[in-house]
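>>> sharing a model prediction with you, sequence too.
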Amino acid sequence: MTSRSHRQAHPAHPARPADPQAPDAPPSRGLWSPRVFLFSFLAFLCYTTGLSLLTPLHGSPDEPVHEIYGYQVVTGNIPLESERVLAPRYLRSGAPDCWRTTRSQTAWCSPPISSDATLREMGTSAVNYPPLYYALTHQPLRFLSGAAALWAVRLCSALLFSLLAAFGVSAFAAGLPHRLESFIALTVLTPAFFTFAGFSNPQSLEIGAALAMAGCLIPLLRPLPPRETARRWIAGGCAALLLIMARPVGPYWAIAMCLLLAGVFGRERVRTYIRTRAFAIFMALCAAGCLAWLAWTRISTIYGPTPTEVTNDGWSALTLRLLGNFRYYMHETIGTGGWRSVTTSVPVTVLYWVVLFAVVAAAWRWGQRRHRLSIALAFISLPLSAILMNTLVLSRTTFPIWQGRYGFPFLFPLFWVCVAVIATSGRRRTNISGALARATSTLFFLATVDITVRMAWRFYAGITTAPLWRVLTDTPPHALIGAALAIAVAGTYLVLTWRSTRRCADSCLPVI
């Protein structure tokens, strides 16, 4: 008996802690949750497809430009030597020039999408974009024509986004200690987050990859078993590689997210991670992505069109011009459609920002000093990053090339960091977390109803000329189905969130 007790008290091979700050690491739940992945994938796919059906073809910003460039990618005509290229006629047949800048004009003025695949000269401003997104989503342009080809491209884009975003959500949820914060994390993804997922736009890949990277790496804020930690670094590196190769500004968002996480992790945890082989693999994947990005940037600069030099007005003037659009940026973060021609209503936008501020305030209240400093610096860096990006491209344009949606690959992972800080604060805040989960899910539902109705009103009935009831009579059936699909997803998630918060309030077991 004595010998057995002695062996239990002094094991021959003690388990190595996953982190020096927390010797008792929790048991591993795996890198991701298949059930959460499946639920999130179906929800994301239905929601983004709904918004896609609701929006007229070519009705998303610069959609024809990306489709024309995508055709060049899938037919092997890159790198381009000119902005003028040969592309099928149907890619411009439904151009929305007649309505995109006039709120009193509906999309019915656009000519119908033809099936004429005759090649003619067209212009595209995406000549320097990395080709990865287009190679993954624009293959239908090789086999189909007309509206069928354009709808197929949108579906491929929605599938790509949904796969990446759902993996990020499932990895994030599996790494959190409590269920309530998982629901908060899902509903801080505002309707605007999905606006460009179901269209021909490389932000589909960019935002999805950013969420996948964040979902893998943010849970490393808390100690995890060595095997799971290693898998998260490797999976996060793969997502970072996709993020870097998504758009010309991809590397900047990957670097910004790494700096944010380094500050949130703290010095001791960073020192622990950088000594591991998995972190070395993560850095190698990021380096590979940066090298590919640099190579493509060099090639496209050599063979692409020579940029027109313009006068640089300076950082101060640029800052004032960006601040002048701040009110719209607030709307665009919550919900927007078309060429900024429809947004969520002011009450919904303000209420949503109040709840988002409450999430940040809760993280500030319960987080440690390093968490507060990192979150503050991250929010400060958003306008600075806008100025930086504009400075880098001022040789190509005479206006600030910045919109609120450009910050989504960093802004929403930043909100997720706040949610993770709340979940790992060491104190169960069931009442507060439950209230935040209910508030975010309720506002997500209200914002979804608001933006979908206003999109149908703007695109098909005339938001400034027709009464609201005309939405039901003037909106085409496929658009009504799209609006109903998005609202159904938001309503279903609202019901599930409220039921789950009640169960969590009645149970003391913080399980997922």
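In hand now; what should we look at?
>>> going forward, measure contacts between C-alpha atoms and count neighbours the same way
Will do.
>>> run a quick neighbour tally on residue 380.
11 (other C-alpha atoms under 10 Å).
>>> so which residue is dead centre in the protein?
The chain has residue 207 as the residue nearest its centroid, 3.0 Å off, counting by C-alpha atoms, centre = their mean.
>>> just the element for that residue, please.
helix 203-217 (DSSP states H and E).
>>> can you name the next helix or strand after that helix?
Heading C-terminal from helix 203-217 (DSSP H and E), you reach helix 226-244.
>>> and the angle from that following helix to helix 203-217?
160 degrees (axes from the mean of the first three to the mean of the last three C-alpha atoms, to 10 degrees).
>>> give the buried residues for stretch 369-383.
371, 372, 374, 375, 378, 382, 383 (16 or more other C-alpha atoms under 10 Å).
>>> just to revisit the earlier point, now do the contacts for the residue nearest to the residue nearest to the centre of the chain when sequence neighbours are not counted.
Once flanking residues are discounted, residue 207 sits nearest to residue 409: 4.9 Å by C-alpha to C-alpha, 6 or more residues apart in numbering. Listed by C-alpha atoms under 8 Å, 6 or more residues apart in numbering, the contact set of residue 409 reads 206, 207, 210, 211, 253.
>>> so the nearest residue to the third one once chain neighbours are set aside is in which element?
Meaning residue 210. Spatial nearest neighbour of residue 210, chain neighbours left out: residue 409 (5.3 Å); criterion: C-alpha to C-alpha, 6+ apart. Following DSSP H and E, one finds residue 409 within helix 408-423.
>>> take the one below as the second:
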Amino acid sequence: MRRSLRPRPDASAETKPEPTKPTQTKIPAPVLRFGVIFLILSLFSTLWSLASPLMSIPDEPAHTVKAAAVARGQFLGTSGQNQGEQLLVVVPKYIADTGALTCFAFKVNVTADCSPGLNADERQPTPGGTSAGNYNPLYYLVAGLPSRILSGEPAIYAMRILSGLLCSLFLAAMLFATTQFANRRWPVVAAGIAVTPMVLYLCGSINPNALEIVTTSAVFVNLCLVLENVRDLSRVRFNIVVVGVSAAVLANTRALSLLWLALAVIAALLTVPARDLLLLVKDKLVLAMTALIAVAAACGLLWLKSSNTLASLLGTPSAVTPEQAFGTMLERTFDIAASYVAQLGWLDTNGPTGVFYWWACLTGALMVTAVSVKAWRPRLGFIVLFAATILIPPILQAQVVSELGYIWQGRYLLPVVVPMLLAAGLALRSHPFPDTVFAKRIAAWTIGLTAAAHTAVFANALRRYGVGTFSEANWGDMFGATKWEPPLGWLPLTIVYLGVTALAGFLLYRQLSASQARIEEPLKAEASLR
């Protein structure tokens, strides 16, 4: 037997420990997903903040003055006690002068270069008027902060961007929640339809209307997710907190915010059996968030009563009777629906006509499909919000028509319209999503056309303020004869916007085309929704 010539390893070498490799911290998939959603939404809101001329968004001068005043500790202004009279506050002069920048309002052929601009050096305290002078100060505390650091136009843009980041945070919480359902694809589809160009446009403004929309939506979707997991609440601790924080912020946003909060909560609770609600009272975090909501709602109600917020609404008295106003607003139901999609500026900058037709097809198909669900309970939330969408404008307008005339705008109802469309998607989540190649092609085309529609609205708004909107097409003037340019230029902004919409569309398609095996949470039985 031959002895091996291979040398024996040294014993010390056998016991010598291998060098340790540095541990790599991997970001959890849910955290990464939320971060990506927030980043994309922040880019959308920031691009809209830059693309819209200063004070081109409805009531933005009033909200800008209010935000600057609240940031300086003036939560209320002084008034002559007459209905609709603007309240006076003391703000830097460049803030008080923002009302003079609206020379293009209501004039589609007047470009934004008519604006005199703002002098950043004029920071001396000056009285300024605002119709939002006695609104709840919570939103304005955040939006007004940049005016304490910056001055002139940079301060206004920074206020817009910060407001957009705040709104994007709650909107991301809503979109993220749609990806957490057991069968997430129908809710994701509904979210893609519900986030219209108008929603993103308002997020890039100084206006609490956007915060109303996103917080109401976040409350509704996250509460529905909590209720779906009511037998295992440990899986949705984050969503319970989102419901509490979103509701607390919503309750202190605008005069009608408490109504939107009540509708969102009722619509969500109706989708589950009453016996399941008893399981919520056994959870300490649920009770803590419920207490937070109760305190916040009480504070919001107290502010409404003590500050007389509704007294600052602007309008002209009318001889129209409440009954006539109710009937008129009921007939205008589909007319005001344009504001849900893309009615920008001072109601003078509509998106391309094809965009409205496209969203009419999307929303109509989604709503008809939702109401056709066999099980009755999943439909209840959608039905309640749909009825509110039809009836609230006539009812509220009838209450004030004699004193203020017709003041209702479609964007006021977006805090109900967006949750309504989301409720339609949630009603379908017990039904299988088609996985055929043909269905995936339909999804790809639908997402692509929706991304194109978003970009078309963005580019059309830039054309309106850059060269004006006339009866003849004048897109060629955008490449050499623009009278007004946004920061960074209209073409770079449009290209970036197109890129962001393409990225968002790609990620949305991945969510819809993923096989059921790749979905983290198992599909629950339809009986759990009844």
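Right, received. Where do you want to start? Every value quoted in this text rests on a predicted model; they were computed, and no experiment measured them.
>>> and the TM-score between them?
Superposed pair, TM-score by TM-score structural alignment, normalised by the length of structure 1: 0.84. Supporting alignment: 478 aligned residues with a C-alpha RMSD of 3.0 Å.
>>> ok so, going back, corresponding residue for the residue nearest to the centre of structure 1 in structure 2?
Counting by TM-score structural alignment, residue 207 of structure 1 corresponds to residue 213 in structure 2.
>>> how far away is that match from residue 418 of structure 2?
Distance, residue 213 of structure 2 to residue 418 of structure 2, using C-alpha to C-alpha, to the nearest Å: 7 Å.
>>> quick one: the helix holding residue 207 of structure 1 to helix 408-423, angle?
20 degrees.
>>> distance from helix 203-217 of structure 1 to structure 2 after superposition?
With mean C-alpha distance after the TM-score superposition for structure 1, helix 203-217 of structure 1 departs from structure 2 by a mean of 2.2 Å once superposed.
>>> those strands in the stretch 51-200 of structure 2, which residues are they?
87-92, 125-130 (DSSP state E, counting those that start in this stretch).
>>> correct me, but the residue nearest to the centre of structure 1 touches residue 406?
No: using C-alpha atoms under 8 Å, residue 207 of structure 1 is not in contact with residue 406, being 9.4 Å away.
>>> tell me the contacts of residue 147 of structure 2?
Contacts of residue 147 of structure 2 (C-alpha under 8 Å, 6+ apart): 68, 71, 155, 156, 159.
>>> so what's the residue count around the last one?
Spelled out, that is residue 159 of structure 2. 26.
>>> test my guess that it contacts residue 141.
No: counting by C-alpha under 8 Å, residue 159 of structure 2 does not reach residue 141; the two are 10.8 Å apart.
>>> so how far is residue 44 of structure 1 from the nearest residue to residue 179 of structure 1 once chain neighbours are set aside?
Once flanking residues are discounted, residue 179 of structure 1 sits nearest to residue 512: 4.8 Å by C-alpha to C-alpha, 6+ apart. Using C-alpha to C-alpha, we find residue 512 of structure 1 at a distance of 20 Å from residue 44 of structure 1.
>>> the more surrounded of these two?
More neighbours surround residue 44 than the other of residue 512 of structure 1 and residue 44, with 24 against 17 (other C-alpha under 10 Å).
>>> in which helix or strand does the equivalent of the more buried one over in structure 2 reside?
Counting by TM-score structural alignment, residue 44 of structure 1 corresponds to residue 41 in structure 2. Element membership for residue 41 of structure 2, per DSSP H and E: helix 29-51.
>>> that helix vs structure 1 - mean distance after superposition?
Helix 29-51 of structure 2 sits 1.5 Å off on average (mean C-alpha distance after the TM-score superposition for structure 1).
>>> does anything pack onto that helix? Which helices or strands?
The elements that helix 29-51 of structure 2 packs onto, with contact taken as 3 or more C-alpha pairs under 8 Å, 6 or more residues apart in numbering; DSSP states H and E, are helix 152-178, helix 197-203, helix 490-513.
>>> so where is the longest one in structure 1?
Per the alignment by TM-score structural alignment, helix 152-178 of structure 2 matches residues 146-172 in structure 1.
>>> quick check: buried residues in the matching stretch?
146-147, 149-172.
>>> average offset between that stretch and structure 2?
With mean C-alpha distance after the TM-score superposition for structure 1, stretch 146-172 of structure 1 averages 1.2 Å from its match.
>>> related to what we said a few turns ago, residue 412 of structure 1 versus the residue nearest to the centre of structure 1, what's the distance?
Where residue 412 of structure 1 is concerned, residue 207 of structure 1 sits at a distance of 9 Å (C-alpha to C-alpha).
>>> same check, this time on residue 130 of structure 1
On the measure of C-alpha to C-alpha, residue 130 of structure 1 and residue 412 of structure 1 end up 23 Å apart.
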